[in-house]
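Visitor: Generate coordinates for the sequence data below:
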Amino acid sequence: MLRSAFYKYGGHMSTVDLIATATFGLEAIVAREVKELGYSDVRVENSRVLFKADLEAIPRCNLWLRSADRVLIKVGEFQALTYEELFEGTKALPWAEWLPEDALFPVEGKSVHSKLYSVPDCQAIVKKAIVEKLKQRYHQQWFTETGPKYTIEVALLKDRATLTIDTSGAGLHKRGYRKLTSQAPLKETLAAAMINLSYWNPDRVLVDPFCGSGTIPIEAALIGLNIPPGLRRDFVSETWPQLPAVFWRNARDEGNDSIRRDVKLRIVGTDIDEAVLSMARYHRKLAGLDDQIHLQRMPVSELRNSNKYGCLICNPPYGERLGEVQQIKRLYQELREAVAPLDTWSVYVLTAFPDFEQVYGKRADRKRKLYNGRIECQFYQYFGPRPPRRELRETVMEESLP
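Guide: The predicted model follows:
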């Protein structure tokens, strides 16, 4: 019986199995973030990071994980070759330890390479099995489902069923600052991962010459100031009786205390489109970062910067529509010409354009496959020299924003 999922005031709090879901390709980044929060029992699988932690990890992980999609509680896992096995395996799990009598518990599902391929049937069977289990605990035949929400997922992969409860609600990419969207928005979680995969640190200048609605500069500022990305939003599990308000209060206090308020960052975002720059300014304001990010209308061909050892990180247009290929090629060539004088900089470009290296005119030092939504991209990484410590200090002290 999973007593780890059950909290009693004044009692002993053990561990719970958690899953941080991740976009394919970002698992190692998410695992590193989990470990940095102090959780060591970590296992990486495709699109998810599994770890054991106490209940207070639920608010902490929701507030702090930058590149994860969601934080789930793993209730159980078992083989399910038939609907009967799915029903009995689900019913055997300790649902009453999580679901109060009035819980709202919708069931979602997915099935990959499994005999039980009908997702609606699997959802219905899991729902029925949970209801039967709750009848045993609460001694009633009908549940109103008017209370806190516990979204349950049945995930079938190669005939193994994993049953989870979502603690996040809206996906973790929804930080709360991006109210407007541009035509091709970059997910906040992916932007944070791109920054964490780069050589950028808060002592170096960062430039995004295709900043759009401001996601990369804002995520960099959140990282540079050590601001938890979820600090300005709510989570569905804040309403759960198993997670006392003091857990959330402590997690938010920890987050506020961790902010580096004495740091002045040098982050620049430029774009040729004044309309999306207006969105970026609005998002910068909502994130409370007006004094940390410089935004300016500028074509990439005019990019100049006197700072040494900076980082250029961008997600330029891909040219997916017919007739755009030549325009995109010119844009990438202009980018190469603009960064040529910045020979001590590191450059990072996320694009789905298949011939990027050929058009850009330089082979990347490293490539990494990442997904922007459902679009398969490559993250091209060009490494500049490591800055000398003394020279880096002088650069930070003497140089200013362009």
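
Visitor: switch to C-alpha atoms for all contacts and neighbour counts from now on
Guide: Noted.

Visitor: Give me the neighbour count for residue 257.
Guide: 12 (other C-alpha atoms under 10 Å).

Visitor: Helix, strand, or coil at it?
Guide: Following DSSP: H, G, I helix; E, B strand; the rest coil, residue 257 is assigned to helix.

Visitor: ok, so what distance separates the spatially closest residue to residue 260 that is not a sequence neighbour from residue 65?
Guide: Leaving aside its chain neighbours, residue 260 sits nearest to residue 225 (4.9 Å; criterion: C-alpha to C-alpha, 6 or more residues apart in numbering). Counting by C-alpha to C-alpha, to the nearest Å, the gap from residue 225 to residue 65 is 15 Å.

Visitor: Between these two, which has more neighbouring residues?
Guide: Between residue 225 and residue 65, counted using other C-alpha under 10 Å, the more crowded position is residue 65 (27 against 20).

Visitor: doesn't residue 33 make contact with the more buried one?
Guide: Yes. Using C-alpha atoms under 8 Å, residue 65 is in contact with residue 33, at 6.3 Å.

Visitor: Tell me the secondary structure of the closest residue to residue 296 other than its chain neighbours, please.
Guide: Of all residues not flanking residue 296 in the chain, residue 270 sits nearest, at 4.9 Å (C-alpha to C-alpha, 6+ apart). Under three-state DSSP, the three-state class of residue 270 is strand.

Visitor: so who does residue 270 touch?
Guide: The contact partners of residue 270, by C-alpha atoms under 8 Å, 6 or more residues apart in numbering, come to 207-212, 277, 295-300.

Visitor: Could you rerun that using 6 Å?
Guide: Applying C-alpha atoms under 6 Å, 6 or more residues apart in numbering, we find residue 270 in contact with 209-211, 295-298.

Visitor: same deal with residue 266?
Guide: Applying C-alpha under 6 Å, 6+ apart, the residues near residue 266 are residue 205.

Visitor: Would you mind measuring from it to residue 252?
Guide: 27 Å.

Visitor: Equivalent analysis for residue 169, please.
Guide: Distance, residue 169 to residue 252, using C-alpha to C-alpha: 18 Å.

Visitor: same thing with residue 277?
Guide: To residue 252, residue 277 is 31 Å away according to C-alpha to C-alpha.

Visitor: Could you also give me the structure for this second sequence? I'd like to compare it with the first:
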Amino acid sequence: MSQLDLIATVPMGLEAVVAREIRDLGYPDVTVENGRVLFKGDALAICRANLWLRTADRILVKMGQFEAHTFDELFEGTKALDWPDWIPEDAEFPVEGRSHKSQLSSVPACQGIVKKAIVEKMKLRYGTEWFAETGARYVIEVALLNDVATLTLDTTGPSLHKRGYRKLVTEAPLKETMAAAMVLLSRWRADRPLYDPFCGSGTIPIEAAMIGWNIAPGLRRSFPSEAWDTVPPELWEQAREEAYDAVQDDVPLDIVGCDIDGAAIDVALAAAKAAGLSGQLHFRVEPVAKAQPLGDYGCLITNPPYGERLGDQGEAERALRQLGKVTGLLPTWSTFVLSPDRQLEQWMGRRADKKRKLFNGRIECSLAQFLGPLPPRKP
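Guide: The predicted structure is shown next:
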């Protein structure tokens, strides 16, 4: 198959992180836009991107893009695309949609027009008037922005943050993609200690361990495109073999997660076991006031409780003040805190070296970065 136009959808604020991940996979032709990263690759790139991208949401195949001011333009533009090259006669092909700042503002109407146009195109190829839709699933999306329609096929299914290891969740859990992004932005490496004093269900420690051992985050799940004729099974087998060969599970890890809630620690232990990391991570019940991270040149990476998320602003302030005291006793450590609280630096008693705007779900946050010295170079 020739080069495809692919789209990685991205949580706002993480576009540059995803672009770097895609380049590291060997696909340098990358374009960054708000909420998505466009790149070119073959069918194998679909497999690799779904298995390896830690901070993206979905991988889409861009089928076409055109202006659509009227339903006739939407119908004709959709019908002109090569749907039968991708969608077999027995496929299930639902249409999803969204519209923003466009004359065609009725999403259900746009979905119906796109579905009808695809059916008409497929009638020409397959010579039938009716499609049973009992086969593999091909989810189509029509996205209208400023009267431009973009038609895509979703290769991923459930969002990439659903790794498969988290069967239980705590209150207001951090998404796996955001936890991975925090670790990647910290530039933590496996030879440094990592400590999370508000670990909750253990997402940051688990994602850090997967990064430290170079475990592809999608290895434990499946994708609807695994059943597509256009992405043959041997490509998925090749990509999975590459991923298994890349695992470095002989690297020692020094990763600790703590939380004041014993039930949360139980959830974290179960998640670590499901991720194949049982015994490699250390979880314990411990309030932040008693936190004593061990070692030098470590990274403290955390998502502390905050009022907007858990409903208690006083608790959030106390937690950050205690965290500030802990980090003040760690002169060689770097600290990374995701929080929406504008008083974070005041409560922690120090000014951040850098701040980066990120969205935890729909909550606008800052990743405050308090940078310590880098470890000495090893001879």
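
Visitor: care to give me the TM-score?
Guide: Remark: TM-score between the superposed chains equals 0.98 [TM-score structural alignment, normalised by the length of structure 2]; 379 aligned residues with a C-alpha RMSD of 1.2 Å.

Visitor: before we move on, the earlier item: who has more neighbours, residue 277 and residue 252 of structure 1?
Guide: residue 277 (23 against 20).

Visitor: is it true that that one lies in a strand?
Guide: No. Read with three-state DSSP, residue 277 of structure 1 is helix and lies in no strand.

Visitor: Quick one: map it onto structure 2.
Guide: Residue 277 of structure 1 maps onto residue 265 in structure 2, with residues paired by TM-score structural alignment.

Visitor: From residue 84 of structure 2, how far out is the residue lying farthest from the centre of structure 2?
Guide: The outermost residue of structure 2, judged against the average C-alpha position, is residue 127 (40.8 Å), by C-alpha atoms, centre = their mean. Residue 127 of structure 2 sits 12 Å away from residue 84 of structure 2, going by C-alpha to C-alpha.

Visitor: And the helices in structure 1?
Guide: 27-36, 57-64, 83-91, 119-138, 188-196, 215-224, 245-258, 274-286, 325-339, 356-360, 389-398 (DSSP state H).

Visitor: Pull the number of nearby residues for whatever residue of structure 1 lines up with residue 69 of structure 2.
Guide: If you follow residue 69 of structure 2 across to structure 1 using TM-score structural alignment, you land on residue 81. Residues within reach of residue 81 of structure 1, counting by other C-alpha under 10 Å, total 16.

Visitor: which residues does the residue nearest to residue 81 of structure 1 when sequence neighbours are not counted contact?
Guide: Excluding the flanking residues, the one nearest residue 81 of structure 1 by C-alpha to C-alpha, 6+ apart is residue 159, at 5.7 Å. Neighbouring residues of residue 159 of structure 1 by C-alpha under 6 Å, 6+ apart: 79-81, 114.

Visitor: can you do 10 Å?
Guide: 78-82, 86, 111-117 (C-alpha atoms under 10 Å, 6 or more residues apart in numbering).

Visitor: And for residue 261 of structure 1?
Guide: 225-227.

Visitor: before we move on, what about residue 159 of structure 2?
Guide: Counting by C-alpha under 10 Å, 6+ apart, residue 159 of structure 2 makes contact with 9, 50, 56-59, 177, 223.

Visitor: What lines up with it in structure 1?
Guide: In structure 1, the residue matched to residue 159 of structure 2 (TM-score structural alignment) is residue 171.

Visitor: how close does its match sit to residue 81 of structure 1?
Guide: 31 Å.

Visitor: unless I'm mixing things up, residue 170 of structure 1 is touching residue 151, no?
Guide: No. With contact defined as C-alpha atoms under 10 Å, residue 170 of structure 1 does not count as touching residue 151 (11.1 Å).

Visitor: Tell me which of those two has more neighbours.
Guide: Legend: neighbour count by other C-alpha under 10 Å for residue 170 of structure 1 and residue 151, higher for residue 151 (19 against 15).

Visitor: corresponding residue for residue 186 of structure 2 in structure 1?
Guide: Mapped onto structure 1 by TM-score structural alignment, residue 186 of structure 2 lines up with residue 198.

Visitor: what do you get for residue 229 of structure 2?
Guide: Residue 229 of structure 2 maps onto residue 241 in structure 1, with residues paired by TM-score structural alignment.

Visitor: who touches its match in this structure?
Guide: By C-alpha under 10 Å, 6+ apart, residue 241 of structure 1 lies in contact with 7, 98-100, 148.

Visitor: Please point out which of the residues you listed structure 2 shares.
Guide: Retained in structure 2 by both residues aligned by TM-score structural alignment, their matches' C-alpha atoms under 10 Å are the following of the contacts of residue 241 of structure 1: 98-100, 148.

Visitor: In stretch 43-53 of structure 1, which residues are buried?
Guide: Of all the residues in stretch 43-53 of structure 1, those buried under the rule 16 or more other C-alpha atoms under 10 Å are 47-53.

Visitor: could the residues you listed go into a markdown table alongside distance to residue 281 of structure 1?
Guide: Shown next, in a markdown table, are these (distance: C-alpha to C-alpha, whole Å):
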| residue | distance to residue 281 of structure 1 |
| --- | --- |
| 47 | 33 |
| 48 | 34 |
| 49 | 34 |
| 50 | 37 |
| 51 | 38 |
| 52 | 40 |
| 53 | 38 |
